[in-house]
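Novice: build me a structure from this.
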Amino acid sequence: MKIAFYGSSLLSAYWNGAATYYRGLLRALAQKGYDITFYEPDVYDRQKNRDIDPPEWCKVVVYQGTIESLKGVAAAATEADIVVKASGVGFEDDLLLQEVLRHARRGALKIFWDVDAPATLSELRQSPEHPLRKSLSRIDLVLTYGGGDPVVDAYRGLGAADCVPIYNALDSQTHHPVREEARFTAELAFLGNRLSDREARVEQFFLEPATRLPQQRFLLGGSGWSDKPLSSNIVHIGHVPTRDHNAFNATPKAVLNISRASMAENGFSPATRVFEAAGAGACLITDYWHGIALFLKPGEEILVARDGQDVADLLGGLTRQQAKAIGQRALKRVLNEHTYANRAETADAIFRVRAAQAEAAE
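Specialist: From the prediction side, this is the model:
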């Protein structure tokens, strides 16, 4: 089956947290025989900051950030058996959705794939006339990369025919154990761009423990932090390209996951970085969110903190040997249960059933 996928970017992870998700899942689907074309706009300097070349397993079409170019690529939806419009494309999302739905052929499976369900649902609740909300009746299926029952119930309540989570996972071809690198040496490392929905939690779970442990080295990666006041034991290294993620995760004693507030509130929303870090054998410390045990076992495969004091206490009592053991258990778990090959099996089963239903309905 042919998939036309309209998303933010497959080629660049620059200000694009969904890149790893897209790459892992679409590669796994391609290995199952899907013919995939990914359409991404040239916006936010992403094409200037590519971190992969166009892959063999997926055709990538980069279009200019103009209405004319958008309409041109949307017209290609008519050639696909499955048409996917993702959230957060970054250029005229509402218009792109309308154009893609307009061009999708009769009988094609039409999917809205939400990679930030809490943010999208907040918009839909506040605006009954939101274009996506009004279009849900024309969409066959909503897929999300997290959220669990709260997100599923919310989408159904807003009129979606159905909603199914396809969770983040590990792409073991790109994220795996590597040798440690001295530049990433630290007691605790955190990688994440500065976002308003997460900044207060970064202050609580990362900056505060750093002030409590002044003799320990903390490593901060990600964009947007250059003007943030930081204690002297925090080293900010800016944007970390995907090629360096394995070493960033494998080198420190522990790696911190901090959910955005909306993700933590909804639960069942492990960030992509959870699986990236586990795939590199990192010892993960995460802020608490409902549903953690579905993915990793607290206390054995992942450490859970409810505030900054917990983070400081966990670090203070954690030896390098203990950290390595936790990381190895996490690696084993994700390789067995949480790879994109696992997720592709789920997606493939959904596509085949729903495509048959969509075809029969026409």
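Novice: switch to C-alpha atoms for all contacts and neighbour counts from now on
Specialist: Fine.
Novice: just confirm Pro41 is within a helix.
Specialist: No - counting by DSSP: H, G, I helix; E, B strand; the rest coil, one finds Pro41 to be strand, located in no helix.
Novice: how many residues are close by it?
Specialist: The number of residues packed near Pro41 is 24, by other CA atoms under 10 Å.
Novice: one more, please, to line up against the first structure:
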Amino acid sequence: MKFVIIGLSVTSSWGNGHATTYRALLKELAKLGHDILFLEKDVPWYAPHRDLPNPGFCKMALYETNEELWNSYADEVANADVVIVGSYVQQGVEVGEWVIKTAKGIKAFYDIDTPVTLAKLQRQDYEYITPELISKYDIYLSFTGGSILQHLEQHYGSPAARALYCSVDPEQYYPENKTAKWELGYLGTYSDDRQPTVNLLLNNAATAYPEGTFVVAGPQYPESINWPENVERIEHLPPALHRDFYNTQKYTLNVTRQDMIKAGYSPSVRLFEAAACGVPIISDYWDGLTSLFEEGSEILIARNTQDVLNYLNTISDEERRRIGENARKKVLKGHTAEARAKELEEYIREAIKAKKFKALPAVGKV
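Specialist: Prediction:
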């Protein structure tokens, strides 16, 4: 099939989790024989940080204005088998309405921020999607599963809301036998609603465990944060260094945004990346987490600082490695980008059937 994807970014992973998600998924779609054009708005905050300016798995084009998008890519959008618009695309409502009018094939919205999106809709904040537009897309691809899917269909009129969780590329994320630099590390862009949990589960633990070494990697943290002396800061860590980062930690911390905790069933890409590296994860709790990983044997859940200190000081190295390996096996079984690409193919087949399009050939030859 011919895909056109209009997304936040595939060229720059700076300050966002969209790029690595798109990269892993599109790479596997290309392996399945699909032709892909990714369209990305050229914005000044990504321009200096393009760590993959020329992806080998898709055609790539930057546009400066929506008028340029309309004028230069109308034919590609009109003739594509599938057109996907992603969350947080600038002027995404305008882009989405244009896609609905222009595209002849399946039209999908890919929400990498579903709980945030729904919270914005409740506030009548229509930054990149509106209630009316949801009902016009043939498929609503959601990073969040569970009851939110029924809500999207019943309340907003989506013809088909389907979970398309984030995933991991096992060719990029795998265990390496390296000496641990840190007892506990965290990788994530600063956000107001995550920082209290970072303070509770990492900074407070570092203060109580001064002989331990800790690290926080990610941009946009305010200078006003008072980091403990044994917490190292890394301002930006490009994806090429993520595997090494995970493999030099004894444990990695997963922290979830409040909207996603409220929604549940919202795994982050960092969760799957760390697990694929065989690094045991200490996570905050949210509904659906234990449906993905078994507590105690595949993931460790911390509700307070003492939980973290207990894990760091009482679990043997053998048990620590076993927990990490168990999580890795789970991810490789069902949460790779290859698995997601095949799920997406199936959703598209369902949408085509629902619209009484002609049947598709076999998987990989569509």
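Novice: is it true that Ser122 of the first structure lies in a helix?
Specialist: Yes - counting by three-state DSSP, Ser122 of the first structure is part of a helix.
Novice: what about Thr174 of the first structure, distance to Glu276 of the first structure?
Specialist: Look at Thr174 of the first structure and Glu276 of the first structure: by CA to CA, to the nearest Å, they are 9 Å apart.
Novice: of those two, which one has the most company?
Specialist: Looking at Thr174 of the first structure and Glu276 with other CA under 10 Å, you find the greater number of neighbours at Glu276, namely 26 against 17.
Novice: tell me the counterpart of the more buried one in the second structure.
Specialist: Counting by TM-score structural alignment, Glu276 of the first structure lines up with Glu273 in the second structure.
Novice: and Asp307 of the first structure, by the same measure?
Specialist: In the second structure, Asp307 of the first structure lands on Asn304 (TM-score structural alignment).
Novice: ok, that match touching Asn203?
Specialist: No - the pair Asn304 of the second structure and Asn203 does not pass the contact test of CA atoms under 8 Å, sitting 11.6 Å apart.
Novice: and Val62 of the first structure, what element?
Specialist: strand 59-64 (DSSP states H and E).
Novice: what's the biggest helix in the first structure, counting residues?
Specialist: Taking DSSP state H as the assignment, the helix of the first structure that covers the most residues is helix 340-361.
Novice: which strand or helix spans the residue lying closest to Tyr46 of the second structure once chain neighbours are set aside?
Specialist: Closest residue to Tyr46 of the second structure apart from its sequence neighbours, by CA to CA, 6 or more residues apart in numbering: Ser12 at 5.8 Å. Using DSSP H and E, Ser12 of the second structure falls within no helix or strand.
Novice: map Ser12 of the second structure across to the first structure for me.
Specialist: Using TM-score structural alignment, Ser12 of the second structure pairs with Ser12 in the first structure.
Novice: residue contacts, that match?
Specialist: Ala19, Arg46, Gln47, Asn49, Arg50, Asp51, Ile52 (CA atoms under 8 Å, 6 or more residues apart in numbering).
Novice: now the second one: how far from Asn246 of the first structure?
Specialist: What that stands for is Arg46 of the first structure. For Arg46 of the first structure relative to Asn246 of the first structure (CA to CA), the value is 21 Å.
Novice: equivalent analysis for Arg201 of the first structure, please.
Specialist: As judged by CA to CA, Arg201 of the first structure and Asn246 of the first structure stand 24 Å apart.
Novice: for Phe112 of the first structure, same thing?
Specialist: 31 Å.
Novice: could you pull out the strands for the first structure?
Specialist: With strands called from DSSP state E, the first structure shows them at 2-6, 35-42, 59-64, 82-86, 109-114, 141-144, 163-165, 188-191, 218-221, 234-238, 254-257, 284-287, 303-305.
Novice: so what does Ala217 of the second structure match up with in the first structure?
Specialist: Aligned counterpart of Ala217 of the second structure in the first structure: Gly221 (TM-score structural alignment).
Novice: do I have it right that its match meets Ile237?
Specialist: Yes - contact criterion CA under 8 Å: Gly221 of the first structure and Ile237 qualify, at 5.3 Å.
Novice: what about these two, which has more around it?
Specialist: Gly221 (22 against 16).
Novice: kind regards, and thank you for your time.
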